[in-house]
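Novice: what shape does this take:
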Amino acid sequence: MSEDEAHGGDRYEPNGGLTGSQRPTTAPVRVSDLVDTPPATDDVDLSDATLYLNRELSELSFHERVLNEAFDERNPLFERVKFLSILTNNLDEFFMKRVGGLKQQIAADVTELSPDGRTPHEQWRLVLERARDLLDQQTACFEELVRPALADVGIEIVAYETLSSDEQAALRDYFEAAVLPTLTPLTFDPAHPFPFISNLSLSLAVLTREHDDEPTKFSRVKVPGNRPQLVSVGAHAGGDTDARIDSESSSDADGTKRFVPLARIIEHNLDLLFPNVEIVDTSLFRVTRNAEVRRNEEVAEGLIAMIEDVLRQRRFATVVRLEVEADTPTAVRDLLVEQLDLDDRELFEREIPMDFTGVTALFDLDRPELEVEPWHPQPHPRFASLSVDDPDTLFAEIARKDVLVHHPYHSFTGTVGTFLQAAANDPNVLAIKATIYRTAPDSEVIETLIEAAKNGTQVAVMVELKARFDEENNLRWVRRLEEEGIHVAYGTIGLKTHTKTALVVREEGDGVQLYSHVSTGNYHSQTAKLYTDLGLFTADPDIGHDLVRLFNFFTGHSRHDTYRKLLVAPTNLREEMTRLVRREADNARAGRDARIVAKMNALEDPKMVRELYEASMAGVDIDLVVRGICRLRPGIDGISDTISVSSVVGRFLEHSRIFYFHNDGDPEYYVGSADWMTRNLDRRVEAIAPVVDPSLRVELEAVLDALLSDNRRRWEMDSEGRYEQCHPPDDGEVREAHRVLMDRAIAETERARDDQHES
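Specialist: All right, here's what the predicted structure looks like:
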């Protein structure tokens, strides 16, 4: 019996769902312990596996929505290229984390079924199949649509063979002067072991022989990642070795700019690297390694040593994907599969480029008509007139009334940066405390905290060393902070600290005042220009004291059981969110209006899905805006027919979390760092804050309304888990959430400027 037959012949649909007759026939998962209360009705089994979508397939469905932006001809051309690059990054990470994790489970003989009723092996097989289709679509999008469109506007990526002899000679000179010295051929033969292939590196498989009657030898040549991956044709005459792409890149007589992939230049000049031998064949390949290496925090001598060991292990971790050119010789394929210990299903045939991140070098060309209109984050009206040199006024403004900032619509530097800089240089500030999960390599936030310490302020920083793929960057900052005498906590045993919080302790005339910042996003000035995130500034003493407790937990060893206002994971967040959902269900059963609107990155936790099913069955209207993973199936008669699920994919990455509960006409709003994922609710330290100021609630309502009324970038999920993109009505108004909120921020700035002028 085939694996497909054993799994009931189910087929993964293009947008993420299993169609009705194709749902798994595996016995339903009995997860009666998911909630403390029984199902709402006796005739509905809410533990039925068919009610839950697969986590991995749902994530791939999100990546398909990302790829759609590259297909969408309504987007500027460079924007389409950008989304091809984003898909490369997304799928690389998916293979490193999710596929790697599945392979570990398979190797450990894990047979436990997922909530949707699949074993790790079944999931691994299905995600490889779906990912293969996505990669094929990515290549087709570039070759059939984007590449011709680039040529139409005078930007060509050409084959080396099409160049004139003079052009090839100039590129050969460039290769010999600027590339050849960086190359290291590694040959596999009885005297040399199979070479180590680094993660995500693009390599040439080179077959050579000295004599016709000898067998070929395999060599690996790594394409240097620190050289431009696209090289301008005609720009290297006279020995010029500067390969940067810019507006001065060489053009043909008709203004066309032509570029050749660096890999092809290397491939056609290998005789300089392998002299006096016959080059029989060359082909490109790329390896992806597992990032899910084992870590045992309980027995680690220290978190820093553990993270350093994780980084070392990750370099040599199991391979989870091998990408090869379509015409790669069978002998090379077989050798790579054998030496890298792969299953044939982990082999992916690709065309060049395999890695689309290198194509984004074209953005350095001065072609604004091919880009989206640039966005410049606006000054927040409440911060616009404030200065780091006048901390009294700044802190008085926050004490007067809470402030809500929304990035990238509002400037990160002009709000969060101003807040921290003012505190760092204020002699009345006694202490600054902050959590760092991810931050920029040249972080102004870190430099500000160091400046505060030099000014005599007590500074404590919680740096999460286990932030995946940022471990090395965070290690560097830990060492720098400690060198400056700053109190640094590295993480918590058994938990990952994911909160985005800062606390300023200030001596004032009437005593010590606490100023808090609770955010949905990281203290990262660069991602703040691309990710949508919310931040609440408040002088609420309850929230301040909650943060004092939270930071004491980071640097001490005791965990507080209660908090005054913050919802903190893993202490009370799950309990409180469950209570809020059930309260809406109780109101609906009592005939009162009941509504939930929840915006998050992912809805993965089966317990929360079941709570939402229960609430829907009670009659609660529920709108979910979930950017990525969503296990819940909306629109199922009698179970989730009052639930809608939307996903917005556009120029900014939706990253903010907002939770609204109608509460019988006395609504409650919350913002913070946690999604409704099991890891966020149970295995991470998270913080979510209530938003109580009526004017700030109006702001949150406007954000949710913009997202839910979007008819350009929003996708709606059906009951089978498939997504369909919304479209404006014929001759109707186009409502694009990001554009609406950009315009709103501009209007805010203009009103504030007018008010200041009138005053």
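Novice: only C-alpha atoms for contact and neighbour calcs from this point on.
Specialist: OK.
Novice: and Cys304, helix, strand or coil?
Specialist: You called it Cys, but residue 304 is Ile. Secondary structure, DSSP: H, G, I helix; E, B strand; the rest coil: Ile304 is helix.
Novice: contacts only, for it.
Specialist: Shown in contact with Ile304 (C-alpha atoms under 8 Å, 6 or more residues apart in numbering): 465, 475, 490.
Novice: name the member of those residues with the shortest distance to Asp189.
Specialist: When these are ranked by distance to Asp189 (C-alpha to C-alpha), Leu475 comes first, at 38.9 Å.
Novice: another one to check against the first:
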Amino acid sequence: MEKDKKFLNRELSWLAFNYRVLQEAKDASVPLLERIKFMAIFSSNLDEYFKVRVATLKRLIKLKKKTREKLTEDPAQELEQVLEEVARQQDELGVIFRTQILEDLKKQQIFLVTEKELQPEQEEFLKGYYEEHIKDILAPVLLNGLSYFFLKDQVEYLIIRLVQPRHSHLAQEAFALLEVPVKKHGGRFVKLPTQGENRYFMFLDDVIRYFLPQVFPDYISAQAYAIKISRDAELDIEEEVSGNLMAKIQKSLKKRETGYPARLLFDADTPHSLLKIIQDKTGITSDELIPGSKYHNFRDFFGFPNFNLPDLKYEPQPTLPHPQLRFHKSLLEAIHHQDFLLHYPYQSFEYVIRFFSEAAVDPAVKSISATLYRVAEKSQVAKALVKAAKNGKIVTVVVELKARFDEESNIYWARKLEKAGATVIYGIPDLKVHSKIGLVTRQEGQKMVSYAYLSTGNFNEVTSYIYADHAIFTADTRITKDVEKVFQFFTDRLPNKRFKNLLVAPFNMREKFTQLINEEIRNAKKGLPAYMILKMNALQDERMIMKLYEASKAGVQVELIVRGICSLIPGIPGLSDNITVRSVIDRYLEHARVYIFCNNNQERLYVASADWMTRNLSRRIEVGFPLLDPKLQQEVRDMVEFERKDNVKARNSRNIYLRRSQEPEVRSQYAKYDYLKQLNPALEKPSESEPSSK
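Specialist: Predicted structure coming up:
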């Protein structure tokens, strides 16, 4: 790093985040099957990274020289650094898998068997298994007569060299391509019969390798090598004011499958002649070739068999009911009297489903509005909105069609909602709707009363079990009137809205955060207490980083808790020596954003959907909200405090664990669960209406 450099490269910072995931895979204190899952997360993250970020760098490299010179960094140099770091991490993944994961599986009497290690009884089992489950779903393609073939995105193939033909009329050498049919098979792994206490499994790839003589009976010899392509997943959409955005999204989704190659991962043992065949018949260049190991697509380890060994997984954390809401038959009636805070995944997401389901059938409810960014495939929230529309409520739903990798699910629900009679707004031109808000309006006597839901996380009951978020139900008019204005903007598109209590990007959020930082700077210069505790997923916006540097130089103590990208560099003398950065990676994905400002010991606390990235503050509709009830503010403050004290799963900016043996152990996610559990002092087990486990 250059001495005068003020910003860490975004790409390298993201790779540092993904390395923290890899650290969990090699942490011996993590249960073995969970470590395998972290391998899958690491691999899945990296796949998406190549499809989006690496593909973007490659497109930037193709720009004209004069245009490239306007960029802050040279994309070619960035790509070189990225590929170097990726290669290092992939090598480490291979070492972790071979020398740690497989060895630890052996200690649990679980053994990986390759096609060359089969015992006679295992061979006999596989003959029947192959005939019944695999043979009919294989579709080999001979390449010799083809001038071109297409590789599907994120699919593992075997490229096969066939030699020694049995019949003279055949060519002396042939090549074939065979897709490993993971989806049709129902997973990547095949469990072999147990022998005593010993358990065995094989990769589906290796089972296919074993039966290649049957797949290609005209050849005496067949050698297979794994390949996988990742294609550019960016959607090239002209976000015009007019035009059918859904049609454009659908068209772009089709292009995604045929997008430009971002990388072709291949077995490092693949003969050069086979690689040449691939390049000649696909148009893939040498720049896109990335050497790997025998096995690709480690994301398939999400489906690794658990062998009915619960001790190799995290101990269950039964989802907790809310200490007050659990006793209320009507959520709307309860919210009318006070605000309620929810914390996922520790507490149940069922209350959100109940909120919309109750509103859908309540005769007094006149309208329901919601923003849908990433909804579950079988979304109960979306079903409740459909039901509300069918029941004659005025339902307005903002469906963000540009939610990357969730476009198809969002399109599905948008159509269902429209068919039911809801008004569906397909995002806003030039702005991605990333806020997570809902609004219910109810006729109560002679007046209309609004009930709002605001969250840091999506309306998604599936991810609510793994994403750690905060959410609030409120009927406080100081909040609901501002939420109404957000939904007004979605319909009238007039940007002249004034928000009194909410921070709404791109209208007042950046300005308000800047004002709050400036207030800390002024207090520090006056000798008053001045600090900030800022928890987010990503910190990249250079203007906000420069304000934090300014605060540090003024003497403001800045504590950052950043899970992912962090372009700020802490500890630079005279610039950021009053700034610390830590990151927590554990069993749940930290997803909440919490911004705390000292305000001369009268703390101001905001919870938000937005990170401090330029896209969040300037090109998205985001919502940050204050907690106006002091008890609820203290509740979030206490939970942030656990992360500040975490000495088990917290790392510093150099990915070094902040473990201190001389201090009592604090594992923040477990401390939060215990804290929330104590709010239910008489709780012995979750109520029957609540999900009982993760």
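Novice: could I get the TM-score for this pair?
Specialist: The TM-score (TM-score structural alignment, normalised by the length of structure 2) is 0.94; 681 aligned residues with a C-alpha RMSD of 2.1 Å.
Novice: sorry, back to before: tabulate the contacts of Ile304 of structure 1 in JSON lines, adding columns for neighbour count, secondary structure and distance to Asp533 of structure 1.
Specialist: Listed next are those as JSON lines, based on neighbours: other C-alpha atoms under 10 Å; DSSP: H, G, I helix; E, B strand; the rest coil; distance: C-alpha to C-alpha, whole Å:
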{"residue": "Leu465", "neighbour count": "29", "secondary structure": "coil", "distance to Asp533 of structure 1": "22"}
{"residue": "Leu475", "neighbour count": "19", "secondary structure": "helix", "distance to Asp533 of structure 1": "25"}
{"residue": "Tyr490", "neighbour count": "22", "secondary structure": "coil", "distance to Asp533 of structure 1": "24"}
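Novice: export the residues you listed to a markdown table and tack on distance to Arg98 of structure 1?
Specialist: What follows is the contacts of Ile304 of structure 1, written out as a markdown table (distance: C-alpha to C-alpha, whole Å):
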| residue | distance to Arg98 of structure 1 |
| --- | --- |
| Leu465 | 20 |
| Leu475 | 24 |
| Tyr490 | 25 |
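Novice: hmm, which of those are common to structure 2?
Specialist: With both residues aligned by TM-score structural alignment, their matches' C-alpha atoms under 8 Å, the contacts of the contacts of Ile304 of structure 1 that structure 2 also has are 465, 475, 490.
Novice: find the nearest non-adjacent residue to the second one, please.
Specialist: Leaving aside its sequence neighbours, Leu475 of structure 1 sits nearest to Leu465 (C-alpha to C-alpha, 6 or more residues apart in numbering; 6.6 Å).
Novice: would you mark the buried spots in the longest strand along structure 2?
Specialist: Criterion DSSP state E: the longest strand present in structure 2 is strand 219-231. Buried residues in strand 219-231 of structure 2, counting neighbours by 16 or more other C-alpha atoms under 10 Å, are found at 219, 222, 224-231.
Novice: mean per-residue distance, it versus structure 1.
Specialist: Superposed on structure 1, strand 219-231 of structure 2 shows a mean distance to its aligned partners of 1.9 Å (mean C-alpha distance after the TM-score superposition for structure 1).
Novice: how about stretch 637-645 of structure 2?
Specialist: Mean for stretch 637-645 of structure 2 is 0.7 Å (mean C-alpha distance after the TM-score superposition for structure 1).
Novice: hang on, the earlier thing: farthest pair within the buried residues of strand 219-231 of structure 2?
Specialist: Farthest pair in the buried residues of strand 219-231 of structure 2 (C-alpha to C-alpha) is Tyr219 and Arg231. Separation: 33.1 Å.
Novice: surely Val691 of structure 1 and Pro667 touch.
Specialist: No - using C-alpha atoms under 8 Å, Val691 of structure 1 is not in contact with Pro667, being 10.2 Å away.
Novice: closest one of the contacts of Ile304 of structure 1 to Asn89 of structure 1?
Specialist: Leu465 (21.6 Å).
Novice: and Phe274 of structure 1, how far from Val260 of structure 1?
Specialist: In this view, Phe274 of structure 1 and Val260 of structure 1 are 22 Å apart by C-alpha to C-alpha, to the nearest Å.
Novice: I meant Pro190 of structure 1, not that one.
Specialist: Counting by C-alpha to C-alpha, the gap from Pro190 of structure 1 to Val260 of structure 1 is 36 Å.
Novice: and for Phe62 of structure 1?
Specialist: Counting by C-alpha to C-alpha - Phe62 of structure 1 and Val260 of structure 1 are separated by 32 Å.
Novice: rewinding a little: neighbour-wise, which of Pro190 and Val260 of structure 1 wins?
Specialist: Between Pro190 of structure 1 and Val260, counting by other C-alpha atoms under 10 Å, Val260 is the more crowded of the two (19 against 7).
Novice: which residues touch the more buried one?
Specialist: 157-160, 230-233.
Novice: count residues in the vicinity of the closest residue to Ser558 of structure 1 other than its chain neighbours, would you?
Specialist: Excluding its sequence neighbours, the residue lying closest to Ser558 of structure 1 (C-alpha to C-alpha, 6+ apart) is Asn552, at 7.9 Å. As a burial measure, Asn552 of structure 1 scores 15 neighbours (other C-alpha under 10 Å).
Novice: which residue in structure 2 aligns with Asn552 of structure 1?
Specialist: Counting by TM-score structural alignment, Asn552 of structure 1 lines up with Gln488 in structure 2.
Novice: quick check: the helix or strand hosting Leu534 of structure 2 aligns to which part of structure 1?
Specialist: Using DSSP states H and E, Leu534 of structure 2 sits in strand 531-536. Matched against structure 1 by TM-score structural alignment, strand 531-536 of structure 2 falls on residues 595-600.
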